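1. got a sequence here, can you model it:
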Amino acid sequence: MLKRNELIFDLLVDHSTKIGKKVALVDGTEKITYEQLLESVITMGRALLGAGIKPGDRIATLAPPCRGFWICFLACAAIGATWLGLNPRYKRREFAFFIRDAKPKLIFTFSPFDGRNYDGEIEMILKDLNLDKDCKLVQFDDKSFNFTDFSDFLAQHWVLASEQLFHRSMIKVKDTDIAAIVYTSGSTGRPKGSMLSHRSLCRSAKASVGWMGQSLERAAMAFPINHIGSLSAIGMNVLAFGGTVYFMAHFRAADILAIGKKEKITFGGHNETTFQMLLESPQFEIEQMSSLKLLIHGGSKTSAETLRKFLPLNTNVSSVYAQTETCGYVLRSNFDASLEEMTNTIGKPIEGVEARICATDSYQDLGEGKIGELQLRFDWPFSGYLNDEFATKSIFTHDHFLKTGDLCMRRKDGNYEFIDRINNTFKSGGHTIYPTEIETVILEHPNVSMAAIVAVEDEKFGNIGFGFLTAKDDVTIDCSEIYAWLKKELANYKVPKKLKIMDSLPKLANTKIDRQRLLEIAYDDA
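-> I've put the predicted structure just below:
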């Protein structure tokens, strides 16, 4: 088979030739080798072609992490179609937004899942959007997620597309073609569809393999399939390395720990939220994670207290920085970094990445110790936002740096400190407030497990901080205790004017705190 560079399907072809008998995917009791995966992807690709799918058409998969979703993604990549994932946790309103925006030609639904039947919902959405004649639905089986459950679809369509047609379609795919659309989380506004090309995903994965190395031998995928953490940080990185992915339909701490011990998982990626879930699990024992060769943390600040509990693993630990728009990791802390560096910084640019700190109205580097927007230049950024030319033009500078929208500061040691999202900062009484700074101080309180600050309008100050927090298990806290803590640690103007203690904080599907929902709660309580 013809082999080219920087195309996703070619990574699979290469591994099927060199390590074909090696297990590529594990889904429950089912194991699929690289040879078998290639065969399944070709069969699925032919079925898509037989169903009338053309290069550039969009295919959606509504599913938890499972081998069926990965086969769909790779089959789309093979024939030049564009894949996007839909999270089973979405509500009807969210499904409607993504379907309206992406207009897929085909939607695969793993239904029912967790007792919810999606087919009826999706059919109604398609009718409401007048897309029911332009989009086909194919249902999978909740019980096994087995590739043979595609049988009706395959039987009807794969015979209509010969191997020669598949080959002709495959060789027409260019590395600049869009392989996937991954929507931003929408934590501060409307989600935008980030278009990721073959070249960007492949280059990002190869760059990650360069520093992650043997840790990619075995990794568990438990985050939603519509998240860059599943598609790139696990799926593409492990594929580029030639490792094994273990699919988990849910993120359950006990299951993560169990599979880590049983399968000797070598790579783990977490944030403060998922670290806490592991620590609070009755099954938690640090020895269950002893096979890890690399433990990374990112997406939100991880406290020193939390990270210190995982240091006895005596493995490589690294803080990382990534966005959907960067297609994967672009900064990381060194493996010999101190605990202070790992918790207070996002590290340094990886090989091939340039970074600078700029004022929002300038493209000149501000130098060390100055807070400004983190801007990055590298050769694998995303291709732009779907249906949003203005946002696409706005995110790149004239000299091809990506504007991250994050406020950071470069230290003398070369590490970058994450300060906050530009959209999260606010003015209160003329002072600039950085919610992440306040959240960090709250999390240092020994009885607090989670914290978030949002801004609400105020006649006197313009905006005031409204803080939300949760207590650790088996402890009780009150607002006066937190106020006293904050007034001891922060300037008075930084202390939130209002605090609310909750049993839990609302979260997005990617486990990040849902700040939009907190803002609604704040105004309801005002």
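2. can we go C-alpha only for contacts and neighbour counts from here?
-> Noted.
3. show me what the strand or helix carrying Ala78 is packed up against.
-> For Ala78, the element it lies in under DSSP states H and E is helix 67-79. Judged by 3 or more C-alpha pairs under 8 Å, 6 or more residues apart in numbering; DSSP states H and E, helix 67-79 is in contact with helix 8-18, strand 23-27, helix 34-50, strand 58-62, strand 82-86, helix 163-171.
4. redo the ones you listed as TSV? Include distance to Ala96 and mean neighbour count.
-> As requested, the helices and strands packed on helix 67-79 are arranged in TSV below (distance: least, C-alpha to C-alpha, whole Å; neighbours: other C-alpha atoms under 10 Å):
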stretch	distance to Ala96	mean neighbour count
helix 8-18	29	20
strand 23-27	29	21
helix 34-50	23	23
strand 58-62	13	26
strand 82-86	11	26
helix 163-171	31	16
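5. closest to Thr188 out of the ones you listed?
-> strand 82-86 (19.5 Å; C-alpha to C-alpha).
6. tilt between that closest one and strand 58-62?
-> 20 degrees (axes from the mean of the first three to the mean of the last three C-alpha atoms, to 10 degrees).
7. tell me which helix or strand Ile259 sits in.
-> Going by DSSP H and E, Ile259 is part of helix 253-263.
8. to compare with the earlier structure, here is another sequence to fold:
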Amino acid sequence: MNLISMFDESASRWPTKTLLHYGDEAFSYAQIQALSCRAAQVLRDRGVGQGDRVALMCFNTPYFLIGVLGALRLGAVVVPVNHKLQKPEVEFILRHSDARLCIIDVALGVAQRIETEACLLGTGDMAGAADVGFDHFDTLVQRTEAGELPAPVGDEALAQVLYTSGTTGQPKGCLHSHRAVFTTALVCSAALSMTHNDRMLIAMPIWHAAPLNNWTFGTLLMGGTLVFLREYAPRGFLEAIARHRVTLTFGAPIALLAPLELADFDSHDLGSMRLWIYGGGPLGEDMAKRLMQRYRTTQFMQVYGMTEMGPLGTALFPEDALRKAGSIGRSSLPGVQVRVVAEDGSATPAGQVGEIQLRSEAAMRGYLNDAEATRAAYTPDGWYRSGDLARVDEDGYYYVVDRLKDLITTGGENVYSKEVEDALSPHPDLADVAVIGRPHPDWGETVVAVIVPRPGRQPDSEALKAFLADKLARYKIPRDYVVVDTLPRTPSGKLQKHLLRHGIGAPAPSLLSTFKDIHA
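-> I've put the predicted structure just below:
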């Protein structure tokens, strides 16, 4: 089904019902529908039409959702952009996606520095940002009358380009059709037994695939209510749940762990919650027990998936959260097939390690402008190669043990070591660089740079961080720097990162108190 047809059906069933809570504001389904039609006219007045790419670099705000729906009404393609990225990273995505227009929050420092051929529109609070040099999307929507809109595009038309990191260090754009995104929403709403009575808190960045496709579109499909938290903060997270009687929410494990450090955690009324969903890394038994004890519930569900798959994959349901702690489950979500295979494609027996592969109607069409990477991502019979290595236990539960690619997952954010290495290598004090992930009890992993200094140089860690500050999003910048004489390489020059992980990849101490500083 086309996503606009899906949304309009919900709006016709529940026109006066609250669709969205945002701070003190509330929007009904009919109001968001009308505003999205006005947004479509604003975009069309600036040359956007069917197939054009509309980028959105925003916090979790009503006008992100209004912009997405407005673009989709025109048959345009939505390109969500990570609001933590720096100037060169944003410019690459706008250029690579051939974005016709970009809606960007004026509170972002990068907003005034981007160089692009795309038309720029600001969103958010314009106070103190009057000199940005481009029009304000929110105001234009409020002042513009909706014109006659085109008929919805077909189900197989492109709906999104979702960017994820690639092995070359540059992001890759995953192409998702309306049908694929609808499938993701349908599967997730079914897996959670969602109804129109549910209230879903979107606290993680909405430009991520799961908050957008799984939980936002899943809620819209069922006629439920969304609660947007502009940006995650532990106290704001708890307050939003209590104030709006939230029933469902999703976050990285750190988003559930960080509130436990608040002295008044127990004073917040969380009794409305029926399910806490987490992803981006498993929870060990001790941490799962701690969460259940402090939140006074056993209703924690882990989901595993990736952007290329919708994101859909497997789930570890509440009844197994302690018994199989650390697992990503044994059951795939409805409509998803999963297998773990050896290098020769044969099924992996219990106790052995193989690659997780998945297949679903929600899978991406391919990578934008990268036929070679698209071919490499799939087996000849259509299974997506996740790149994750997993062990299967005697009961059929999957445990991720390593990655074929050098992906680092920190606080639910994906960091590719190659991208960080490419940014750090030009520093004049460095002769060689390798970036690895070190296990961390709260973040999943923390980014570590192993560096070889040039003769006579003594690199300073703070200077290296400053060197990267305008090149990489903050969560990608290494927290620790380990100095070595040489990096282990094969005779052909290939870096042997497994030796680095074994030698210096010891787990880091818990640093929950630094949550806000690190992921600001």
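9. quick TM-score on the pair, please.
-> The TM-score (TM-score structural alignment, normalised by the length of structure 2) is 0.77; 440 aligned residues with a C-alpha RMSD of 3.2 Å.
10. one step back: make a markdown table from the helices and strands packed on helix 67-79 of structure 1 and add distance to Ile422 of structure 1 to it.
-> Shown next, in a markdown table, are the helices and strands packed on helix 67-79 of structure 1 (distance: least, C-alpha to C-alpha, whole Å):
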| stretch | distance to Ile422 of structure 1 |
| --- | --- |
| helix 8-18 | 34 |
| strand 23-27 | 39 |
| helix 34-50 | 42 |
| strand 58-62 | 32 |
| strand 82-86 | 28 |
| helix 163-171 | 42 |
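11. if we can go back for a sec, so the helix holding Ile259 of structure 1 matches what in structure 2?
-> The aligned range for helix 253-263 of structure 1 in structure 2 is 234-244, by TM-score structural alignment.
12. buried ones in that stretch?
-> Across stretch 234-244 of structure 2, burial judged by 16 or more other C-alpha atoms under 10 Å covers 234-235, 237-238, 240-242, 244.
13. on the three-state scheme, Met409 of structure 1 is what?
-> Here Met409 of structure 1 takes the strand state, with states given by DSSP: H, G, I helix; E, B strand; the rest coil.
14. what is the aligned counterpart of it in structure 2?
-> Met409 of structure 1 maps onto Arg391 in structure 2, by TM-score structural alignment.
15. can you give me the neighbour number for that match?
-> Around Arg391 of structure 2 there are 23 other residues, counting by other C-alpha atoms under 10 Å.
16. once you drop chain neighbours, what's closest to it?
-> Val353 (4.4 Å; C-alpha to C-alpha, 6 or more residues apart in numbering).
17. in structure 1, what residue corresponds to that neighbour?
-> Using TM-score structural alignment, the partner of Val353 of structure 2 in structure 1 is Ile371.
18. list the contacts for that match?
-> The contact partners of Ile371 of structure 1, by C-alpha atoms under 8 Å, 6 or more residues apart in numbering, come to 357, 407-410, 419.
19. same question for Ile4 of structure 2.
-> Contacts of Ile4 of structure 2 were listed using C-alpha under 8 Å, 6+ apart, and they are 69, 72-73, 152.
20. try 10 Å this time
-> Ile4 of structure 2 is in contact with 10, 33, 69-75, 151-153, 178, counting by C-alpha atoms under 10 Å, 6 or more residues apart in numbering.
21. swap in Asp8 of structure 2?
-> Applying C-alpha under 10 Å, 6+ apart, the residues near Asp8 of structure 2 are 14-15, 29-30, 33, 220-221.
22. again, 8 Å this time
-> Gln33.
23. ok, it to Gln33 of structure 2 distance?
-> 7 Å (C-alpha to C-alpha, to the nearest Å).
24. what does Lys87 of structure 2 give?
-> 33 Å.
25. Val482 of structure 2 too?
-> Taking C-alpha to C-alpha, one finds Val482 of structure 2 at 53 Å from Gln33 of structure 2.
26. quick one on the thing from earlier: ok, the match of Met409 of structure 1 to Pro349 of structure 2 distance?
-> As judged by C-alpha to C-alpha, Arg391 of structure 2 and Pro349 of structure 2 stand 9 Å apart.
27. repeat that for Val81 of structure 2.
-> Where Pro349 of structure 2 is concerned, Val81 of structure 2 sits at a distance of 40 Å (C-alpha to C-alpha).
28. again, but for Glu91 of structure 2
-> Counting by C-alpha to C-alpha, the gap from Glu91 of structure 2 to Pro349 of structure 2 is 46 Å.
29. cool, and His244 of structure 2?
-> From His244 of structure 2 to Pro349 of structure 2 the distance is 47 Å (C-alpha to C-alpha).
30. relative to Pro435 of structure 1, how far out is the closest residue in space to Gln375 of structure 1 that isn't next to it in sequence?
-> Leaving aside its chain neighbours, Gln375 of structure 1 sits nearest to Lys403 (4.8 Å; criterion: C-alpha to C-alpha, 6+ apart). From Lys403 of structure 1 across to Pro435 of structure 1, the span is 20 Å (C-alpha to C-alpha).
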